[in-house]
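Asker: sequence and predicted structure below; questions after.
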Amino acid sequence: MSRKTLAATLCALLLTGGTLGLTACQETAPTASKTPGSETTPIPSGPKKWVDPLGITTEFTTEPSESEDPLNINAQVRLNRVEGAVTGQFENTFARYIVYFDGEPAAPLQWSATGWQDEVIADGSGEPIDLAGARKLQIVIAGVAYPENLEDPHDVPLTKSLDPAITDATIELPFEGYSRFQIAAEEDFPYRVTVLDNPTRLVLDVKTPTILD
């Protein structure tokens, strides 16, 4: 008896057993074998999401803004230097200024920002500050003392941003516990201010039309 005939005979006998026999006689579709290395991982489309190395997620604004207690001068940190650069990627490209301070703050560093104005006023003299640019933004930083270890304490190192949209930048030495940092541009760009610890820093980000390669 051939194998085919034997299989047919067994199915006929199983069919007499009802449903179980019918199930046993149903043909099973062959399982396709996978060739090693044949599977591919989908490649996501579009640009990768840029992650800020400082972890800043504060929202941007063009209006005046301030910290919780902008007049509190109890931090008592010393002004060190200001560094400027263009940072970010894709739609998150902006000019970034970081104001560094020496010393451990006795209280959280406080600040207030004027928003964009036609002019900003120097502390003490009350005279307009000469900045190249039609619109000015000033940040008043509270609780700042004079810098140390500078040959000329009036010459605080300031590296201007490489972003051509920011036309000028300057910082004033502390006066009665407050220091003022100003930038200028030809239009009102969204900005944000953030205070970071270890070391103590005030970060100013200004979102401009600059595009990074």
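Answerer: Sure, I can see it.
Asker: contacts and neighbour counts: CA atoms only from here.
Answerer: Will do.
Asker: my understanding was that Ile98 contacts Gly84; is that so?
Answerer: Yes - the pair Ile98 and Gly84 passes the contact test of C-alpha atoms under 8 Å, sitting 6.5 Å apart.
Asker: what separates the closest residue to Pro128 other than its chain neighbours from Ile129, distance-wise?
Answerer: Excluding the flanking residues, the one nearest Pro128 by C-alpha to C-alpha, 6 or more residues apart in numbering is Ile121, at 4.4 Å. As judged by C-alpha to C-alpha, to the nearest Å, Ile121 and Ile129 stand 6 Å apart.
Asker: what is the burial count for Pro164?
Answerer: Other residues near Pro164 come to 13 when the count uses other C-alpha atoms under 10 Å.
Asker: and Ile139, how far from Val86?
Answerer: From Ile139 to Val86 the distance is 19 Å (C-alpha to C-alpha).
Asker: repeat for Leu109
Answerer: 24 Å.
Asker: now do Phe189
Answerer: 14 Å.
Asker: over to Val99?
Answerer: In terms of C-alpha to C-alpha, Val99 sits 15 Å off from Val86.
Asker: Leu20: what secondary structure?
Answerer: Taking DSSP: H, G, I helix; E, B strand; the rest coil as the rule, one finds Leu20 in the helix state.
Asker: Phe69 reaches Gln110, doesn't it?
Answerer: Not Phe; residue 69 is Asp. Yes - between Asp69 and Gln110 there is a contact at 6.2 Å, judged by C-alpha under 8 Å.
Asker: neighbour-wise, which of these two wins?
Answerer: Gln110 (24 against 13).
Asker: would Ala12 count as being in a strand?
Answerer: No - counting by three-state DSSP, Ala12 is not part of a strand but helix.
Asker: one more to weigh against that first structure:
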Amino acid sequence: MSTRHSGVQAVAVLATVLALAACGSAVDEEPSVSVGPTAPTESDDDPTGSAEPAETGAETTGPAATGADPTTTGADPTTTSGEGATTGGVTTGDVTTGGATTGGATTEDVTTQDGPAGEAGATDEPSGLPEFEAADAVVRQDPGGEAAQLVIDEVRLGLQDDFDRVVLDLSGTGEAGWLVQYAEAPAMDGSGFPVDLAGDHVLQVVAQGMAYPEPGDTAYDPGLLLVDGGDLLQVTEVLRGAPFEGQVQVLIGTQEQAPFRVFRLAGPERLVIDLQH
């Protein structure tokens, strides 16, 4: 009985060993089964070996400003252009023109004579000069010749011992006429816009017997001409207008309402205005 029982036990032990051997073989042959903790593996798509998306650190911003920060340009009255702007001491468009309000003019219509005006000196001094007129006088002279057709080519200023001289150099035919007086409210012929020149008074000279320039003649380009008085003692500025109905208006700014005289010179034709100091 005991021997039989021992045999049965031996068979059982052998069966158990064989079963365990069979289980171990199954583990080795099944690649899909892992034993123990799983270690992280590198990803072919992520060279950093991190399964989490990498942080770029780039902060999202709005569109960058492309324009410079606007700044205010100093309004230099000698350099700004535009509506009511100043060009070379000349402000245009119903505003002051180097002290002169020309109203309605544009920067293309007004210019400042470059450099000092040509000097009106001894060569303009005739013999037998007329007497100076009182400051409140109105001086008139009709044009000479049946059809005076003159153009103002240049405005020249000169300082003399007792007076300032303004000379209008003329070309064309005939003899100039004039109407000269101090104006309480000077305004441009044609437009009627007021004119405010430097100084306290304005002597208005209306040169008569004037013609429109021939095509290509630049005598009146760009329209209005402002001449600074420079070192003159009485005259501050001279503003020469453009032809209008056979005459040209010339406005002379003065420090005082001073006595004046007007006369013409021939060879070449000139119109001379003297103002006492």
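Answerer: Thanks, I have it. This one's a predicted model, so the numbers in the text were calculated from it and none came from an experiment.
Asker: re the thing from before, quick one: contacts for the aligned residue in structure 2 for the residue nearest to Pro128 of structure 1?
Answerer: In structure 2, Ile121 of structure 1 lines up with Ala187, judged by TM-score structural alignment. Applying C-alpha atoms under 8 Å, 6 or more residues apart in numbering, one finds that Ala187 of structure 2 lies in contact with 193-195.
Asker: SS state for the residue nearest to Pro259 of structure 2 when sequence neighbours are not counted?
Answerer: Spatial nearest neighbour of Pro259 of structure 2, chain neighbours left out: Ala135 (4.4 Å); criterion: C-alpha to C-alpha, 6+ apart. Put simply, Ala135 of structure 2 is coil when judged by three-state DSSP.
Asker: any idea how far Ala135 of structure 2 is from Ala183 of structure 2?
Answerer: Counting by C-alpha to C-alpha, the gap from Ala135 of structure 2 to Ala183 of structure 2 is 11 Å.
Asker: of those two, give the one with the bigger neighbour count.
Answerer: Each of Ala135 of structure 2 and Ala183 has its neighbours counted (other C-alpha under 10 Å); Ala135 has more, 17 against 14.
Asker: wait, that one touches Glu256, no?
Answerer: No - with contact defined as C-alpha under 8 Å, Ala135 of structure 2 does not reach Glu256; the gap is 9.4 Å.
Asker: overlap of the contact sets of those two?
Answerer: By C-alpha under 8 Å, 6+ apart, no residue touches both Ala135 of structure 2 and Glu256.
Asker: spit out the contact partners of the closest residue to Val235 of structure 2 other than its chain neighbours.
Answerer: Nearest-residue entry for Val235 of structure 2: Thr254, 4.6 Å, with adjacent residues in sequence omitted and distances by C-alpha to C-alpha, 6+ apart. The contact partners of Thr254 of structure 2, taken as C-alpha under 8 Å, 6+ apart, are 198-203, 234-237.
Asker: and these, which two are the farthest apart?
Answerer: Ala198 and Leu203 (12.0 Å; C-alpha to C-alpha).
Asker: shared neighbours, these two?
Answerer: 253-254.
Asker: more neighbours, Leu109 and Val86 of structure 1?
Answerer: Taking other C-alpha under 10 Å, Leu109 of structure 1 and Val86 do not tie; Leu109 has more neighbours (26 against 22).
Asker: the more buried one -> structure 2?
Answerer: Match for Leu109 of structure 1 (TM-score structural alignment): Ala176.
Asker: in this structure its match contacts Pro268, no?
Answerer: No - using C-alpha under 8 Å as the test, Ala176 of structure 2 is too far from Pro268 to be in contact (11.7 Å).
Asker: any idea how far Ala26 of structure 2 is from Leu20 of structure 2?
Answerer: As defined by C-alpha to C-alpha, Ala26 of structure 2 lies at a distance of 10 Å from Leu20 of structure 2.
Asker: so the most centrally placed residue in structure 1: helix, strand or coil?
Answerer: Centroid-nearest residue in structure 1: Asp52, 3.7 Å away (criterion: C-alpha atoms, centre = their mean). Look at Asp52 of structure 1: counting by three-state DSSP, its state is coil.
Asker: how about the strands in structure 1?
Answerer: Per DSSP state E, structure 1 carries strands over the ranges 65-66, 77-87, 94-102, 110-117, 135-142, 144-145, 166-171, 178-185, 191-196, 201-207.
Asker: which residues touch the aligned partner of Tyr212 of structure 2 in structure 1?
Answerer: Aligned by TM-score structural alignment, Tyr212 of structure 2 pairs with Tyr146 of structure 1. Residues near Tyr146 of structure 1 by C-alpha under 8 Å, 6+ apart: 78-79, 153, 173-174.
Asker: tell me which of those residues persist in structure 2.
Answerer: Counting by both residues aligned by TM-score structural alignment, their matches' C-alpha atoms under 8 Å, these that remain in contact in structure 2 are 78, 174.
Asker: return the members of the contacts of Tyr146 of structure 1 classed as buried.
Answerer: 78-79, 173-174 (16 or more other C-alpha atoms under 10 Å).
Asker: specify which member of the residues you listed is nearest to Lys4 of structure 1.
Answerer: When the buried ones among the contacts of Tyr146 of structure 1 are compared against Lys4 of structure 1 (criterion: C-alpha to C-alpha), the nearest one is Leu79, at 94.2 Å.
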